[in-house]
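K.L.:
please find the sequence and the predicted model below.
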Amino acid sequence: MKTNKVVTFGEIMMRLSTERHLRFPQAESFKTTYGGGEFNVAVSLANYGITAEFVTRLPKNDLGYSAVKEMRKLNVQNHNVVFGGDRLGLYFLETGASTRASNVIYDRANSSMATIQKGTIDWEDVFKDATWFHWSGITAAISESAADECYEAIKVAHKLGLTISTDLNYRSKLWQYGKEPKDMMPRLLEFSNIILGDIDTAYFMLGLEKVNPDYQAKNVLPSQYDELFKLCPNLKQVVTTLRYSVSASYQRIGGVLYNGTNLYHADIQDVTPVIDRVGSGDAFMGGLIYGLLEENGNEQRALNIAVAACCLKHTVSGDYNLITVEEIEKLLDGDFSGKVSR
């Protein structure tokens, strides 16, 4: 029996964030780390003991080599990273507090990943020992050529029988190359087995009218998901992170999973104070993949793990969810005390 191995594909960026909740005009220096949605998922899975590989394109310079060192440090495989292009993508983060929201400025135009061309990566070779492929709507958003290469990966993953998961990850600031999500995403989502995102984002990306589901009242109707199953014939599960943002420092997190027959809910959890919200959706995705792989088909348990992972990520500075399975289990067992472990 093949051992579980998850391959993710996307862009790793250098993250430059203001410290101590300073605004951009106040900052005299920035804290430098790395991050990116698909890479963050790989880091979570590696933390949980799952073999995870990240595939990307990096510039052949010290910044690109530093990104590879970051992958190695976090036990994420990088055998199929390719080098080319001129620059590493960047993003700047101004961390909000209380009633002031966080703000992100992207600087990733013409990055090595944005200029990747179809056929750059030998996906047959990449997937030869893999069981799962994960991608997100961010890759489709950064350039048409990146979307095309992602589609090549999806087709090969489907042909080889890998499970394919997708985080819709709509970023309005990124769709700047003349295409809209509805122009690119339908073909990319055709082979997805698991989609993470809210119903209206999925409908928007597929060119459908919104249905405005009432998540707050736990009044989501299975019929509101059914159109997705018709348009995505390989779909097995649709999952939604429920996020009620009381303020930048106080979030309430839950989740919904629908498998075409049964609708599961995870209880809402209070998260306050928030240390760093960025990457919390990726933490949810990483927890969900781990739960679906390790919990023998127990979808309720997988959803609960995803919500716990998401909640715990809010307590960790940086993009990655540096949380262990043991810490997730502790939270699932009802221990919210935060007492020192001695």
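P.N.:
Everything's here; your move.
K.L.:
CA only for contacts and neighbour counts going forward, please
P.N.:
Noted.
K.L.:
helices of the stretch 51-200 of the chain, start to end?
P.N.:
62-73, 123-126, 137-142, 144-159, 181-189, 199-205 (DSSP state H, counting those that start in this stretch).
K.L.:
does anything pack onto the fourth one? Which helices or strands?
P.N.:
In this structure, helix 144-159 makes packing contacts with helix 123-126, strand 132-136, helix 137-142, strand 163-167, helix 181-189, judged by 3 or more CA pairs under 8 Å, 6 or more residues apart in numbering; DSSP states H and E.
K.L.:
buried residues, that helix. List them.
P.N.:
144-154, 156-158 (16 or more other CA atoms under 10 Å).
K.L.:
make CSV from the residues you listed and add distance to residue 296 to it.
P.N.:
Shown next, in CSV, are those (distance: CA to CA, whole Å):
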residue, distance to residue 296
144, 38
145, 37
146, 34
147, 33
148, 34
149, 32
150, 29
151, 29
152, 30
153, 27
154, 25
156, 26
157, 22
158, 22
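K.L.:
isn't residue 303 up against residue 258?
P.N.:
No: applying CA atoms under 8 Å as the test, residue 303 and residue 258 come out as separate, 10.3 Å apart.
K.L.:
overlap in contacts of these two?
P.N.:
residue 264 (CA atoms under 8 Å, 6 or more residues apart in numbering).
K.L.:
of these two, which one has the most company?
P.N.:
residue 303 (29 against 19; other CA atoms under 10 Å).
K.L.:
mind checking the SS state of the nearest residue to the more buried one once chain neighbours are set aside?
P.N.:
Among residues not flanking residue 303 along the chain, residue 288 sits closest, at 6.1 Å (CA to CA, 6 or more residues apart in numbering). Per DSSP: H, G, I helix; E, B strand; the rest coil, the local secondary structure of residue 288 is helix.
K.L.:
residue 288 reaches residue 301, doesn't it?
P.N.:
No: distance between residue 288 and residue 301: 9.2 Å, which falls outside the contact criterion (CA under 8 Å).
K.L.:
adding another structure so you can compare the two:
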Amino acid sequence: MDVVTLGESMVLFVPEFSGSLRYSEKFERKLGGAESNVAIALARLGHDVGWVSKLGNDDLGLYIRNIIRGEGVDTSQVIFDDNYPTGVFFKEIVNGRDPNVYYYRNNSAASTLSHADIDNTYFQQAKYLHLTGITVALSASCKHALKQAIKLAKNDNDKYVVFDPNIRLKLLSEKEAKRELTEIAKDCDIVMPGLDEGKILTGENEPEGIARFFLERGSTLVIVKLGADGAYFATAEENGFVPGVPVKNIIDTVGAGDGFAAGVISGLLREWNYFDAVSLGNKIGAYALSVKGDFEGYPYWEEVNPKTNIKKITR
């Protein structure tokens, strides 16, 4: 197993036309979830990936499982719960701006995920563990499940834990996010915040300061996402800016950060150097911008396989 990721996925309803939801009458049903986005993107890039979560034992839960499984992701660790429903959310399309998102996830099946639901053997198979701050914010039991997954990975020196803070201010205040997510980040090998997230978590305003904050607390690689400007990466030995990939017609920004994470992990699995791994992340994220939906725009490996030789790193 190359990567295991853990977190909630929900059914997403997208209106047929842009504008206020109160005037929207027709919706398209889709899948949304940061961790499953990463899993799907990695599977399309040719990796062996598993997604761990809980879903309601309902038709919406089956829909989510079937979509993710159909993309080539292992869903054998997904638990169906008879007592709690599958979460849903709505996207309000506003032309020229990021969409407004409305979540209905209180008491969802995924929010009841706990350390007791973690199969130790399954997590120990993976080379990389991918996690986000969304799971931390869902409930105390979800936070414990995430910590258990990190503990299992850290007990094995050849495994890497990747953490995307993915701050949701509808779930955590800025003060709570700083306290909770920096605590998680110190136990993770790779941390990849967006610039605004990094400012919230560290109090630093520049990518270099944000990276230094996490490196000093134990991370080995920090990547700060800079949107259209690309990304900045830093380790104890090297650092650099990686230019973004221009996108002429941006349709939907949701899912771009998850595609970025998948591209970086894919490059690292291939033992590419950090610059090239982050470049792949920028490329996968850019693909997501041109399509309505969270994961639909992610490319397959044959679409992005570089023709030039990639320098590998020794770790």
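P.N.:
Thanks, I have it. Keep in mind that this is a model prediction, so the values were computed, not measured.
K.L.:
can you calculate the TM-score here?
P.N.:
Put the two chains on top of each other and the TM-score (TM-score structural alignment, normalised by the length of structure 2) is 0.90; 306 aligned residues with a CA RMSD of 2.3 Å.
K.L.:
still on that earlier bit, okay, residue 288 and residue 301 of structure 1: which has more neighbours?
P.N.:
More crowded of residue 288 of structure 1 and residue 301, by other CA under 10 Å: residue 288, with 27 against 19.
K.L.:
quick one: the strands in structure 2?
P.N.:
3-6, 10-15, 27-32, 49-52, 54-56, 79-81, 88-92, 100-104, 128-132, 160-164, 190-191, 221-225, 231-234, 239-242 (DSSP state E).
K.L.:
what sits against residue 231 of structure 1?
P.N.:
So residue 231 of structure 1 contacts residue 190 (CA under 8 Å, 6+ apart).
K.L.:
er, residue 90 of structure 1 I mean
P.N.:
When contacts are taken as CA under 8 Å, 6+ apart, residue 90 of structure 1 is in contact with 13-16, 106-108.
K.L.:
please list only the buried members of those.
P.N.:
13-16, 108.
K.L.:
wait, which of those is closest to residue 27 of structure 1?
P.N.:
residue 16 (10.8 Å; CA to CA).
K.L.:
just tell me what that closest one corresponds to in structure 2.
P.N.:
Aligned by TM-score structural alignment, residue 16 of structure 1 pairs with residue 13 of structure 2.
K.L.:
that match contacts residue 25, correct?
P.N.:
No: assessed by CA under 8 Å, residue 13 of structure 2 is found out of contact with residue 25, at 11.3 Å.
K.L.:
which ones are touching the residue most central in space within structure 1?
P.N.:
Centroid-nearest residue in structure 1, with CA atoms, centre = their mean: residue 282, separated by 3.4 Å. Residues near residue 282 of structure 1 by CA under 8 Å, 6+ apart: 37-38, 40-41, 310.
K.L.:
kindly report the same for residue 76 of structure 1.
P.N.:
Contacts of residue 76 of structure 1 by CA under 8 Å, 6+ apart are 42-43, 46, 51-54.
K.L.:
neighbour count added to the residues you listed, as JSON lines?
P.N.:
Listed next are these as JSON lines, based on neighbours: other CA atoms under 10 Å:
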{"residue": "42", "neighbour count": "31"}
{"residue": "43", "neighbour count": "29"}
{"residue": "46", "neighbour count": "23"}
{"residue": "51", "neighbour count": "19"}
{"residue": "52", "neighbour count": "26"}
{"residue": "53", "neighbour count": "26"}
{"residue": "54", "neighbour count": "26"}
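K.L.:
which of those still touch in structure 2?
P.N.:
Compared against structure 2 with both residues aligned by TM-score structural alignment, their matches' CA atoms under 8 Å, those retain 42-43, 46, 51-54.
K.L.:
let me know the closest of those residues to residue 102 of structure 1.
P.N.:
residue 43 (23.2 Å).
K.L.:
from what I see, that closest one and residue 323 are in contact.
P.N.:
No: judged on CA under 8 Å, residue 43 of structure 1 makes no contact with residue 323 at a distance of 9.9 Å.
K.L.:
before we move on, the earlier item: trace the residue nearest to residue 303 of structure 1 over to structure 2, please.
P.N.:
Match for residue 288 of structure 1 (TM-score structural alignment): residue 264.
K.L.:
need the contact list for that match.
P.N.:
Contacts of residue 264 of structure 2 (CA under 8 Å, 6+ apart): 277-281.
K.L.:
run those residues past structure 1 and keep the common ones.
P.N.:
Shared with structure 1, among the contacts of residue 264 of structure 2: 277-278, 280-281 (both residues aligned by TM-score structural alignment, their matches' CA under 8 Å).
K.L.:
and which of those is nearest to residue 304 of structure 2?
P.N.:
Looking across those and measuring by CA to CA, the closest to residue 304 of structure 2 is residue 280, at 8.3 Å.
K.L.:
map the closest one across to structure 1 for me.
P.N.:
Looks like residue 280 of structure 2 aligns to residue 305 there (TM-score structural alignment).
K.L.:
can you get me a residue count around the closest residue in space to its match that isn't next to it in sequence?
P.N.:
Spatially, and ignoring its direct neighbours in sequence, residue 305 of structure 1 is nearest to residue 287 (5.6 Å; CA to CA, 6+ apart). Neighbour count of residue 287 of structure 1, defined by other CA under 10 Å: 28.
K.L.:
residue contacts, residue 287 of structure 1?
P.N.:
44-45, 302, 305-310.
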